[in-house]
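Participant: Kindly generate the corresponding structure for this input.
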Amino acid sequence: MNLSRPLLLASNSPRRKELLTGLGLKFDVHVKDVEEDFPSELKREEIAEFLASHKADQYFEDLADHILLTADTIVCLGDKVLNKPSNYQEAYEMLRALSGTSHEVITGVCILTRDIKDIFHDITKVHFKQLSHEEIDYYINTYKPYDKAGAYGIQEWIGKIGIERIEGSYFNVVGLPVQKLYQQLVSLGFLKM
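Facilitator: Okay, the predicted model is just below:
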């Protein structure tokens, strides 16, 4: 597969790097510190798309003939957004809230060049079994999920023992809806087989 321009990934996420590599794409990583605040009136997918777009805007002046890719993944329990936990207690409360119920993982994606800005999102519904105190405690203490929205990674132990089923893209829950991304890159004319 050939990209028509060099690709920049604006993310330090090892999972996003792995997924892009798995698509067979060559890319460089370029990361800046960007505030992840959003207007309080935004809801669910609007938040994910806003954050991906906001991140991309911070790189616009640096773009030459590049394709920039940004993404932001949020976890929604109803209309409540579960961000990254800052400590054990927050992580525990999030996993207790997700236990025995379903929630939605939404990833907003922005593809930016000097002349195109394309923003989209994907939603996956995730169903957790009832988690015991011991399971939650073991997971947090062993995996320290403080860099993950909703305090969990589907690809980690908690996903293997706790997730009963999903509706939608698994890779979206990992952090990048690669099937949708592939389709967008093709439709925008950036990617050819």
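Participant: drop to CA atoms for contacts and neighbour counts, all remaining ones
Facilitator: Fine.
Participant: quick one: the longest helix along the chain to chain centroid distance?
Facilitator: Of all the segments of type helix in the chain, defined by DSSP state H, the longest one is helix 44-57. Put simply, helix 44-57 sits 11 Å off its chain's centre (C-alpha atoms, centre = their mean, to the nearest Å).
Participant: what packs against it?
Facilitator: Under the contact definition 3 or more C-alpha pairs under 8 Å, 6 or more residues apart in numbering; DSSP states H and E, helix 44-57 sits against strand 67-77, strand 102-112, strand 117-128.
Participant: element containing the residue of the chain most remote from its centre, please.
Facilitator: Computed with C-alpha atoms, centre = their mean, the residue of the chain farthest from its C-alpha average is Glu134, at 27.4 Å. Element membership for Glu134, per DSSP states H and E: helix 133-143.
Participant: To compare with the earlier structure, here is another sequence to fold:
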Amino acid sequence: MSSTLFLAFISPRRRELLRQIGVDRTVVEVNVDETPLPRESPAEYVIRLALAKARAGHDNLGTRSATVLAADTAVVLGDEIMGKPADKAMAATMLRKLSGRTHKVLTGVALVGRVEETRLSVNRVSFRNLEAQEIQAYWSSGEPRDKAGSYGIQGLGAMFISHLEGSFSGVMGLPLFETAELLQRAGIRPLRPWITEEDLNE
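Facilitator: The predicted structure is shown next:
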């Protein structure tokens, strides 16, 4: 038996990814402190935040019949978690650090309803060497301003990536394989809009 699905995120990129698999639901706003805990690993960090956001959304709705989906993404270089840049200088510093190196992008996904489940997507992204003029031009495009690590794989930032090992959608912010798996376990069928009566009767 499926339940009503809500999204504990407003990210247009994540909603776009969900629409790819036929899922577009109501958003429930949440406010969660995203400060990393002492000695917390990046993997523990993204799972904790995704679960906290899903729990907060479920609590805000006040109904047990609701199921809430949440996600959190971190760009990690070594042990450093790179968040969204506060300004141009911070974005330039992040991009210089990523230039010519391989980093990880971790995305935690959580579903909270009758049960709680989480999944983790781990991806490795390699950047080519970036020139100072490219970094300046990229900031001027406006794309880095709301992106973890100061770049977006789905936009102009794709030009910097020489190699990707893992999930494109996971780097974008919502790994569709893991997300679909969680939804199906909760009785929510992502492909429903494209399933015909003929398909069901086969």
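Participant: What does Lys148 of the first structure correspond to in the second structure?
Facilitator: Counting by TM-score structural alignment, Lys148 of the first structure corresponds to Lys147 in the second structure.
Participant: Which of the three states applies to the aligned residue in the first structure for Glu34 of the second structure?
Facilitator: Aligned counterpart of Glu34 of the second structure in the first structure: Glu36 (TM-score structural alignment). For Glu36 of the first structure, the assignment made with DSSP: H, G, I helix; E, B strand; the rest coil gives coil.
Participant: Look at Glu36 of the first structure and say how many residues are nearby.
Facilitator: 12 (other C-alpha atoms under 10 Å).
Participant: From Ala71 of the first structure, how far out is it?
Facilitator: 12 Å (C-alpha to C-alpha, to the nearest Å).
Participant: Name the nearest residue to the match of Lys148 of the first structure, sequence neighbours excluded.
Facilitator: Excluding the flanking residues, the one nearest Lys147 of the second structure by C-alpha to C-alpha, 6 or more residues apart in numbering is Lys84, at 5.2 Å.
Participant: Next one: the one you found from Tyr151 of the second structure, what distance?
Facilitator: For Lys84 of the second structure, the distance to Tyr151 of the second structure (C-alpha to C-alpha) stands at 9 Å.
Participant: These two - which one has more neighbours?
Facilitator: Tyr151 (25 against 18).
Participant: pretty sure the more buried one is touching Gly142, no?
Facilitator: No - applying C-alpha atoms under 8 Å as the test, Tyr151 of the second structure and Gly142 come out as separate, 10.0 Å apart.
Participant: residues contacting the residue nearest the centre of the second structure?
Facilitator: Against the mean C-alpha coordinate of the second structure, by C-alpha atoms, centre = their mean, the closest residue is Gly173 at 2.3 Å. By C-alpha atoms under 8 Å, 6 or more residues apart in numbering, the contact set of Gly173 of the second structure is 13-14, 71-73, 107.
Participant: ok, now Ser169 of the first structure?
Facilitator: 123-124, 177.
Participant: cutoff 7 Å now
Facilitator: Shown in contact with Ser169 of the first structure (C-alpha atoms under 7 Å, 6 or more residues apart in numbering): 124, 177.
Participant: roughly how far apart are it and Asp115 of the first structure?
Facilitator: Using C-alpha to C-alpha, Ser169 of the first structure is found at 29 Å from Asp115 of the first structure.
Participant: Also Gln155 of the first structure?
Facilitator: Here Gln155 of the first structure is placed at a distance of 36 Å from Asp115 of the first structure (C-alpha to C-alpha).
Participant: Which one of those two is surrounded by more residues?
Facilitator: Neighbour tally, Gln155 of the first structure and Asp115, criterion other C-alpha under 10 Å: the higher count belongs to Gln155, 13 against 6.
Participant: do you know how far the nearest residue to the more buried one once chain neighbours are set aside is from Pro6 of the first structure?
Facilitator: Of all residues not flanking Gln155 of the first structure in the chain, Val174 sits nearest, at 6.9 Å (C-alpha to C-alpha, 6+ apart). Applying C-alpha to C-alpha, the value for Val174 of the first structure to Pro6 of the first structure is 24 Å.
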